[in-house]
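Q: predicted structure and sequence below. I'll ask about it afterward.
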Amino acid sequence: MTTLDLPSPRLEEWRWSDMAALRAAAEAEPRASAIAPADLFLDIEGPRLLFVDGMFEPAHSRPGRVQVGRIVPETAHPLGRQAEGEGWSLHLGREEAVTHIQVVHLGSGGENHVPARLVLEEDAVASVVETYAGAGWANRLTTILLGKGARLMRSVRLVQDEGFVSIRDEAEIGEAASLVSIFLGAGGMGSRIDGALTLTGKGGFAEMGGALLTRGTQKQEAAVTVRHENIEGTSRQLWRAVAADRSAASLAARVEVARGAQQTDGEQSLRGLLLQRSATVNLKPELEIFADDVKCAHGATVGELDKTAMFYLQSRGLEEARAKALLTRAFVADAFARIGEGDASPLVRPGDEPARVSVREAFVADADKWLEAAL
């Protein structure tokens, strides 16, 4: 294996990154996985793609309009440029729609790289659910181009048991187009979610956020920059972090408003919750504004569970662990509010009757599973 050229933590934008965990995951020996690929897909109709150790697996896939083939990345990002090879792409013409696309990434150890490219022309619509599971280093680059009025909804689940997941999103959002990307880091892996979103058209909308849940000595990180280059653009960055034990969760959110990008509306909301004082949450909101007619705001807070609320719940008969779980779930709930709007999937669990469960509720179930292990 070639020597990895990784970013240095001496660089400000990488100072919270756990490159040691990434390197260890990349060097881990592959081993057999007990995870059945079929269990990783939500039971919703739509295209399905399975990548095992970075290789497309047609036996468990039905790509539909999604194409699989070699993609050469065009990026200067130090991790994203390594994501070269077999990947997936979607190109929708004017007013075309493909929803409920599911992409599952299953790793067994070592490193794997998968690029993706999504191009939506005028008024096209797409929704994508991505799931990361297994082990190893999963490195991804997603390039997104949205034409006038196009809309893309992405929901990304990081439930990998161990290893590291690095995700780089680069998007150009045209006039009146909308991109919403929501992430949940609820596995045992380390992670870096990295975004560079540019609103190039008048009235564009960009939202990138989610929740990072860490325990043990785990480290997860999100670093997102949204750049407004045209008038009347709107952006939202809403992130929640929950850290237990000696783990660390880090959130860096930046908004750049170029000269002439008047009537920009940019909002950042970064909140962290410490389940133990030995844990760490790092928050870094940034605004760089060169226009004078804007509405930009940011907030960043870190705290512990409210003792008054804990007392109230326990005084009504709830055990401490249950009370903590309810308050923690409420803390992260707003990060999931935009996930899978309008999507529904019947999930069947052993011993349960079939139930209609939305994509959003599937993400909430992942968070609840994390809470059961952490509390």
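A: Looks like it arrived, so ask away. Residues are numbered from 1 along each chain as shown.

Q: hey, let's count contacts and neighbours off CA atoms from now on
A: Will do.

Q: all strands for the stretch 1-150 of the chain, in order.
A: Assigned by DSSP state E, counting those that start in this stretch, the stretch 1-150 of the chain shows strands spanning 48-52, 55-56, 67-71, 85-92, 97-120, 125-146.

Q: then this one, side by side with the first:
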Amino acid sequence: MASTLELPSPRLEEWRWADMQALRAAADAAPRDAGIKPADLFLDFDGPRLLFVDGVFEPAHSRPGPVKVARFAPETAHPLGELAEGEGWVLSLDAQAAVTGIQIVHLGTGGESHVPARITLAEDAVASVVETYAGAGWANRIAQITLARGARLMRSVRLLQADGFVSIRDEAEIGEAASLVSIFLGAGGMGSRIDGALTLTGKGAFAEMGGALLTSDKQRQEAAVSVRHEAIEGTSRQLWRAVAANRSVASLAARVEVARDAQQTDGEQSLRGLLLERGATVNLKPELEIFADDVKCAHGATVGELDQRALFYLQSRGVPEPRAKALLTRAFVADAVSRIGEEKVRAAFEADAEAWLENSLSHREREGARSPEASGKGEGA
């Protein structure tokens, strides 16, 4: 039962920003009709499709192709990931095989659901996966990824749940000259925890995990990613953007570990937060732990408001203030999703971010119209 869940304590440093109260409330939520047609959640392109409703595979709206559905329990020490056992999906590709356009849709109606995933790509295999989360409840997921020499995986994840909570745990081992790119977009009303542990085990491996978290009202979203370099000439990128409106909170923690033998490592972290109101909060925590001496590692972390000079420039050229703010915010977010290689997928992510931005700005305008100052009922009225 959800009420007996043993969840990580915020007293632990790595969980201090996690919203476990929202997770527990989502797990306890009664089921309700999400009012969403599953067909509307799939992007319009060919490829294997799988639909999970409340963690249960739905064959009527699926065409798995090479993706297998199986029950298994992931081997992990992660406190949320170890709960994600049961019916899940498995992708295993032989050497030089290629499957792109795989779509996995998770639709929740309330309560808790757990789905494990396993992706194993042999030498020089290629795959791309798009995951979409919609509805409500607590969606708890773990993906365990193994990439052999020269394998390439592009993973794009859309968090669009209207409410509830989504927790995602990624664990990956990336072999020689292999590449993993994972891009996330949190553009729904739910709380979230995106948790990653990526290990570069082979020479010349590449790993990227990043994206954008967009929060409003009293929402809280979080990403906590650790990348470990164990072999020479590895490259990693963590590029995250957070936009916080109203009294919401977005938190980004990015860690890079470079082992003693991982010479000529190139690691970069870029964490940036944008506050749309001063009551909002963005927490940033970049970390570097380096034991090798021939490395190129850099990190940057900044939080601020919209550039007033750029805003003034646009307004001086006849762009209305709401439109100018939208343009600057859109450019800020676009930086995070530009790494998605498939044009249709990237366009969908941009449309999701645009929809969030329009809703957020409309909400702010409505709130402003109801404020005492706007209605003439403030002091001195």
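A: It's in. Since this is a predicted model, take the numbers as computed values, not measurements.

Q: follow-up on the earlier one: between the strands of the stretch 1-150 of the first structure, which one is nearest to Gly190 of the first structure?
A: Smallest distance to Gly190 of the first structure across those (C-alpha to C-alpha): 9.3 Å, for strand 125-146.

Q: if we can go back for a sec, turn the strands of the stretch 1-150 of the first structure into a markdown table, columns for distance to Gly187 of the first structure.
A: Conversion of the strands of the stretch 1-150 of the first structure to a markdown table gives the following (distance: least, C-alpha to C-alpha, whole Å):
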| stretch | distance to Gly187 of the first structure |
| --- | --- |
| strand 48-52 | 18 |
| strand 55-56 | 22 |
| strand 67-71 | 27 |
| strand 85-92 | 24 |
| strand 97-120 | 13 |
| strand 125-146 | 8 |
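
Q: mind putting these in JSON lines, distance to Ala25 of the first structure and mean neighbour count included?
A: Supplementary listing: the strands of the stretch 1-150 of the first structure in JSON lines, determined by distance: least, C-alpha to C-alpha, whole Å; neighbours: other C-alpha atoms under 10 Å:
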{"stretch": "strand 48-52", "distance to Ala25 of the first structure": "16", "mean neighbour count": "22"}
{"stretch": "strand 55-56", "distance to Ala25 of the first structure": "18", "mean neighbour count": "18"}
{"stretch": "strand 67-71", "distance to Ala25 of the first structure": "24", "mean neighbour count": "15"}
{"stretch": "strand 85-92", "distance to Ala25 of the first structure": "20", "mean neighbour count": "19"}
{"stretch": "strand 97-120", "distance to Ala25 of the first structure": "6", "mean neighbour count": "23"}
{"stretch": "strand 125-146", "distance to Ala25 of the first structure": "5", "mean neighbour count": "24"}
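
Q: out of those strands, which is closest to Asn282 of the first structure?
A: So among the strands of the stretch 1-150 of the first structure, strand 125-146 is nearest, using C-alpha to C-alpha, at 23.3 Å.

Q: just want the angle from that closest one to strand 97-120.
A: 0 degrees (axes from the mean of the first three to the mean of the last three C-alpha atoms, to 10 degrees).

Q: right, so of the strands of the stretch 1-150 of the first structure, which gets closest to Leu179 of the first structure?
A: The nearest among these, by C-alpha to C-alpha, is strand 125-146 at 8.1 Å.

Q: just tell me the aligned range of that closest one in the second structure.
A: The counterpart of strand 125-146 of the first structure in the second structure, using TM-score structural alignment, spans residues 126-147.

Q: quick one: that stretch to chain centroid distance?
A: 10 Å (C-alpha atoms, centre = their mean, to the nearest Å).

Q: contacts only, for Val105 of the second structure.
A: Leu41, Phe42, Arg49, Leu50, Leu51, Phe52, Glu131, Thr132, Tyr133, Ala134 (C-alpha atoms under 8 Å, 6 or more residues apart in numbering).

Q: what's the answer for Gln144 of the second structure, then?
A: Pro74, Ala117, Arg118, Ile119, Asp170, Glu171, Ala172.

Q: separation between the third one and Leu198 of the second structure?
A: Just to be clear, that refers to Arg118 of the second structure. Relative to Leu198 of the second structure, Arg118 of the second structure is positioned 14 Å away (C-alpha to C-alpha, to the nearest Å).

Q: ranges for the helices of the stretch 251-381 of the second structure?
A: For the stretch 251-381 of the second structure, the helices defined by DSSP state H, counting those that start in this stretch occupy 308-316, 321-337, 343-370, 372-375.

Q: now check the first structure for the residue matching Phe42 of the second structure.
A: Using TM-score structural alignment, Phe42 of the second structure pairs with Phe41 in the first structure.

Q: please tell me how far that match sits from Leu347 of the first structure.
A: 10 Å.

Q: so what sits against both of those two?
A: By C-alpha under 8 Å, 6+ apart, no residue touches both Phe41 of the first structure and Leu347.

Q: for stretch 290-308 of the first structure, buried residues please.
A: By 16 or more other C-alpha atoms under 10 Å, the buried positions in stretch 290-308 of the first structure come out as Ala291, Val294, Cys296, His298, Val302, Leu305.

Q: please tell me how far the fifth one sits from Gly190 of the first structure.
A: As judged by C-alpha to C-alpha, Val302 of the first structure and Gly190 of the first structure stand 21 Å apart.

Q: hmm, what's the outermost residue in the first structure?
A: Ser315 (37.1 Å; C-alpha atoms, centre = their mean).

Q: measure Val257 of the first structure to Asn230 of the first structure for me?
A: 9 Å.

Q: those two: who's more crowded?
A: Val257 (26 against 23; other C-alpha atoms under 10 Å).

Q: quick one: the more buried one and Glu286 touch, right?
A: No - counting by C-alpha atoms under 8 Å, Val257 of the first structure stays clear of Glu286, with 11.3 Å between them.

Q: out of the helices of the stretch 251-381 of the second structure, which comes closest to Lys203 of the second structure?
A: helix 321-337 (26.5 Å).

Q: so which residues make contact with the closest one?
A: Against helix 321-337 of the second structure from outside (C-alpha under 8 Å, 6+ apart): 183-185, 210-212, 239-243, 306, 311, 314-315, 346, 349-350, 353-354, 357-358, 361.

Q: follow-up on the earlier one: for Pro7 of the first structure, find the nearest of the strands of the stretch 1-150 of the first structure.
A: Nearest of the strands of the stretch 1-150 of the first structure (C-alpha to C-alpha): strand 125-146, 14.0 Å.

Q: how near is the closest residue to Gly46 of the first structure other than its chain neighbours to Ala248 of the first structure?
A: Nearest in space to Gly46 of the first structure, with sequence neighbours left out and distances taken as C-alpha to C-alpha, 6 or more residues apart in numbering, is His100 at 5.0 Å. Going from His100 of the first structure to Ala248 of the first structure by C-alpha to C-alpha gives 33 Å.
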